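Participant: Sequence first, predicted coordinates after that:
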Amino acid sequence: MRNFKNCILIITFLLIPIFAIGGVMYFNDFSLKLIAKELLFNSAILVFIILFTNLINQKILKNIVSLILLIPFYSILFIKIFTLLNFFNFIDNAVLYTVFETNYNEAKGFFNSYSKWYHVLIAVMYIFTLTILIFKVESGIKLKRTYYIEVIALICVAISYRFYERSLSLLVFNTYLEYKTFSAEISKDISKRTSKYFTNVTNNDEEALYVVIIGESTTRNNMGIYGYYRDTNPNLNKIKNELHLFKNVISPHIQTILSLDKILSMGDYQHPESNKLGTIIQLANQAGFETYWLSNQKPIGAYESLVSLYAKASKNRFYVSNIYEDTNKYDEILLPKLKETINKKASKKMIFLHLEGSHISYHKKYPENFNFFTDEPQTQFKTEEAHQIINEYDNSIRYNDFIVSQIIETVKNANKNSYVIYFSDHGEEVFKDYEYFGHHESIGSNAMFEIPFIIWTSDRYKEKSTINFSSQLERKYNLEDFIYSFSDLSRIKFDQFQPTKSIFNTNFQFKKRIVLKDVNYDERIKEK
């Protein structure tokens, strides 16, 4: 009887975090059905573990088996609680793809940004108390009773899997296999210099210097040049009359890899599998450009990131950072390399610059002399954390303004047939509409999609250009069709070009902008 009471005590104790999860889910508008699924699944697993270990008579072996089974379970449970507390949702395929793309420094920055001291304290206290209770349990319940209850527990597990669809452990395993298969398949096509899909590719420029700047986690909502109340763009504002600011461009996703997978390729919402057909880098290669990929982001996540697979198609690649470095390098480190690249002999250059931009751990993305905003920002969220994070993010935007303006200045001084285009892979929520900072599809705020899209062109480019930028600045556009705008801007012709999908084309046609799997972005804007 005493042993049975011990088991009941432990099971009751183990259910505490499950109810905590249920509480988090309930108070964030999760359905009771979802809570019930979570409670049933985790309770059944815990009952099974306790009953199974009570079948073992040898104490040391029993304790070892208990640890082997409980450590993975509580690791997964901790991840669930962490995800729910920070993002109010479960981990899904999109998040796992991002995890597989993440290197050590990014993971550390992510954890440091989102982890709260009380999360860690609760986990440590819980595991410590759990361990003491487990090791105090004496020999098991009577054998017949154990077998009987264990059969019930197994049935509960089976039912839970049916209701729950997939456990986190299975989701991780299956998604990882899917990710590796996808990487292997896509690398066969997009890493090559050319694409068989593109036919009759031409560009008649005798000389050209075209620069594509890919930013990171930058929402136009915090940019002074787009109307933000703070002067986060002092440098770009000085040359505003030379710039074309597109005001209604959004990113297709709010995670880097999913977003760039469409921006850089032929893939879109309706045909994501078309990403294997060809990329803007391959298109530039086939048009006779010498292509360069200059990056301040690490080339390797879990083995090799998908973005680096796209970059492999470039004839020249340069990475400032590598996976083994634990030091932070500011984006200005790319500026000397840009000048060096511009001075190379090739007559037609296409340069891609991949910035760190305003990636998470905002305070690490700018040097101390750019710690400009320290006062209380305008926000509906009156917490010290919100004020600090907003200031750090705005400082990173101001530093990014310096970087982009320096790139434009460098290209301008080259006095060639040139353009510079700047956009971000996705935006960021920074205490604008939600008491939250970062980007996650479970929240999916407008700020996470609303990105800058800025064009600068040289006088020599304008001499041959037929694009009327001023009439296009209000066009609503999803950057998933960027390959067509890129080819228009770069004067690249090819058989597969669709003028209706180029924001710069007179034949442009608005198409429904779908985000978050099935949300009509423009309808949602109207509702707000």
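Facilitator: That came through fine.

Participant: make it CA atoms for all contacts and neighbour counts henceforth
Facilitator: Noted.

Participant: Against residue 93, how distant is residue 178?
Facilitator: As for residue 178, its distance to residue 93 is 10 Å (criterion: CA to CA, to the nearest Å).

Participant: Likewise for residue 63?
Facilitator: For residue 63 relative to residue 93 (CA to CA), the value is 35 Å.

Participant: These two: which is more packed in?
Facilitator: Between residue 63 and residue 93, counted using other CA atoms under 10 Å, the more crowded position is residue 63 (19 against 15).

Participant: Take this one as well and set it beside the first:
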Amino acid sequence: MHIRNLLYHFLFFFYFSAVYQALCFTFNVSGFVGLRESFFLSFLWFIPLLLLPSYHKIITGVIGLLLWSTSLASLGYFMMYGQEFSQSVLFIIFESNMKESSEFLHTYFAWWMVPALLFYTSMSLFLWKKLEPIKLKMAYKPFAIVFALLLVTKTFTSLYFIDNKGFEKAYDKQLSRMQAAAPWNLIVGYQKYTLQLQQMQSLLKNNQNLPKLTHFTTQYNQPNTMVLVIGESTNRNRMSLYGYKRETSPHLKKMKDELLVFDNVFSPRPYTIEVLQQALTFADEKNPDWYLDKPNLMNIMKQAGYETYWITNQQTQTKRNTMLTTFSQMADHQVYLNNNRRQNSSSYDEVVFEPFKEVLSHNEIKKKFIVVHLLGAHSRYDYRYPETFSQFNNEPVQRVLDAKQQAYYNYYDNAILYNDYVVSTLINEVKKQKRASSLLYFSDHGEEVYDDMSKIKMGRNEADPTLAMYTVPFIVYGNASWKAMHSYEHMNIYTHRLYSSSNLLYSYCDLAGIRFDGFEQKKSIFNTAYETQPVFIGDPMKKATLRDLREKPLG
């Protein structure tokens, strides 16, 4: 009876992580490590029961409630998306607001999840009712507690005391392993999130004191305007400009002969923050932290004498220094157009037009660098465009898709259609400028919206990459005055180059005629000395996950 009681306790504690980890293992989403680590971490919850046996029912109830509530995130994510609840997912959750969360649930929710979660909950209640106080002699309790602690901290103990790896490495590894189990999946993830947020806030403070780049020269000192448009969640293969069967980019197609349309550019990550940390800085897969203590594109353009602007329709929840708004805070001027706590359908990307035209009209400013950050095709797709752009709703898609999936497929194409209108309008405003003016448009990452019919998935997940998540548009426009300054026609031969947007900084500096110590011509897609670089996707903090698309392409 005593052994049975101990077993029931262990099953109760283990249950809340084991269900999720067993599903991941069964469906080949992850290996056996998560299940194994959850097993050992479950022994932790015996300690308060041994210390306070008279409060047994209350303690197990509180622990059970904690484990149940924190396990729902990973289990629910698996049920909705069929993938592992990764660190990157946690970052997205902590950067989202309630409206975005409700949009996510509306997108992925299925009726069968309710009875599944009710069954999951009822099983935990069944186990809890079976629990009785653990009866252990006082003399044995210290040994049992030490034994439980050793099992829980076995990773740290092994690395620190046996392998002499150092406290920091052992501690980090211990935390990493603990994320396999509830509630550490959220607690450790939130700790890492707040640490990165602190680093970004520190970056803002330290950025002003960074030393300037040495041997710095700029080729173009006459009045000119450079525009960088950052799109959102736009897969170039869903744009008719790139050959998509539906007419989703009619405006850009009409002006195609005036554009440099690069058709082999890939994003390094499927997440906005992580992409910008590489694209706008010197950071890359080998040095992922260089965005913290080295100059970035905004610093470089300032050093080149540009007045800098950041116009954004990304939801910012006022001007708080989130990771998303850190780079915007480095500009001389910011225009925040989506400050509501609700990221709702009323904030279409056309709201950037008026402030953009206003900045362009400031001819008294000799050199201007303008960043426009769009909402693009961010989920939910049907919130990204006005009704007048709802053109594909009744068009059939693939027969394997159900009605809801076909609807989202069509919503996404409508969002791409509207994005075409927005980007082409910005280009037309640049075209009107008498001074030399250029615009480079790229998307932070792509989006899987039932493009890969072998997987039938929607969204982004670095643990299960698809081609649609990483294929991004990359387009350059220059007006007549700008073309006179550049070998524009010569650049047309470069449009098929394989390229990662992680090297955007070098290309943009090349476009601006900027040189400095450390500038690498071979990393600029516009340079005659360009050399095809590794096109890595994956988390640079986990080297084993990196995948070079030159050697192992997607799709």
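Facilitator: Good, I have the coordinates. Just so we're clear, the structure is a prediction, and the values are computed from it rather than from any experiment.

Participant: Now the TM-score, please.
Facilitator: After superposition, the two chains reach a TM-score of 0.87 (TM-score structural alignment, normalised by the length of structure 1), with 519 aligned residues with a CA RMSD of 3.3 Å.

Participant: Quick one: neighbours of the alignment partner in structure 2 of residue 427 of structure 1, just the number.
Facilitator: Matched by TM-score structural alignment, residue 427 of structure 1 corresponds to residue 446 in structure 2. Using other CA under 10 Å, residue 446 of structure 2 is surrounded by 31 other residues.

Participant: same deal with residue 39 of structure 2?
Facilitator: That count, for residue 39 of structure 2 with other CA under 10 Å as the rule, works out to 21.

Participant: List the contacts of it.
Facilitator: 14, 18 (CA atoms under 8 Å, 6 or more residues apart in numbering).

Participant: Tell me the secondary structure of it, please.
Facilitator: helix (DSSP: H, G, I helix; E, B strand; the rest coil).

Participant: Pull up the gap between it and residue 124 of structure 2, please.
Facilitator: Between residue 39 of structure 2 and residue 124 of structure 2 the computed distance is 16 Å (CA to CA).

Participant: for residue 222 of structure 2, same thing?
Facilitator: Separation of residue 222 of structure 2 from residue 124 of structure 2 (CA to CA) stands at 71 Å.

Participant: Neighbour count: the two, which is higher?
Facilitator: Taking neighbours as other CA under 10 Å, residue 222 of structure 2 and residue 124 compare with residue 124 leading, 19 against 10.

Participant: Would you confirm that that one belongs to a helix?
Facilitator: Yes - under three-state DSSP, residue 124 of structure 2 sits within a helix.

Participant: wait, isn't it in contact with residue 14?
Facilitator: No - here residue 124 of structure 2 does not reach residue 14: they are 10.4 Å apart, not a contact under CA atoms under 8 Å.

Participant: In contact with the nearest residue to residue 442 of structure 2 once chain neighbours are set aside, which residues?
Facilitator: Leaving aside its chain neighbours, residue 442 of structure 2 sits nearest to residue 474 (4.5 Å; criterion: CA to CA, 6 or more residues apart in numbering). Shown in contact with residue 474 of structure 2 (CA under 8 Å, 6+ apart): 261-263, 265, 440-443.

Participant: For residue 509 of structure 2, which residues are in contact?
Facilitator: residue 515.

Participant: what do we get in structure 1 for it?
Facilitator: That one, residue 509 of structure 2, aligns with residue 487 by TM-score structural alignment.

Participant: any idea how far its match is from residue 246 of structure 1?
Facilitator: Distance, residue 487 of structure 1 to residue 246 of structure 1, by CA to CA: 17 Å.

Participant: And for the counterpart of residue 283 of structure 1 in structure 2, the neighbour number?
Facilitator: Taking TM-score structural alignment, residue 283 of structure 1 has residue 300 as its aligned residue in structure 2. A count of nearby residues for residue 300 of structure 2, using other CA under 10 Å, gives 20.

Participant: what does the strand or helix carrying residue 300 of structure 2 contact?
Facilitator: Secondary structure from DSSP states H and E places residue 300 of structure 2 in helix 297-303. Helix 297-303 of structure 2 is contacted from outside by 212-213, 280-281, 308, 327, 330-331, 369, 505, using CA under 8 Å, 6+ apart.

Participant: What is the nearest of those to residue 405 of structure 2?
Facilitator: If you rank these by distance to residue 405 of structure 2 using CA to CA, residue 280 comes first, at 34.7 Å.

Participant: doesn't residue 505 make contact with that closest one?
Facilitator: Yes - Residue 280 of structure 2 is within contact range of residue 505, at 5.6 Å (criterion: CA under 8 Å).

Participant: Find residues that contact each of the two.
Facilitator: Each of 296-297 lies in contact with both residue 280 of structure 2 and residue 505 under the rule CA under 8 Å, 6+ apart.

Participant: Map residue 359 of structure 2 onto structure 1.
Facilitator: Using TM-score structural alignment, residue 359 of structure 2 sits opposite residue 341 in structure 1.

Participant: quick one, strands of structure 1?
Facilitator: Using DSSP state E, the strands of structure 1 run over residues 208-215, 243-245, 249-250, 290-295, 316-319, 348-354, 418-424, 429-430, 437-438, 453-457, 477-478, 514-515, 519-520.
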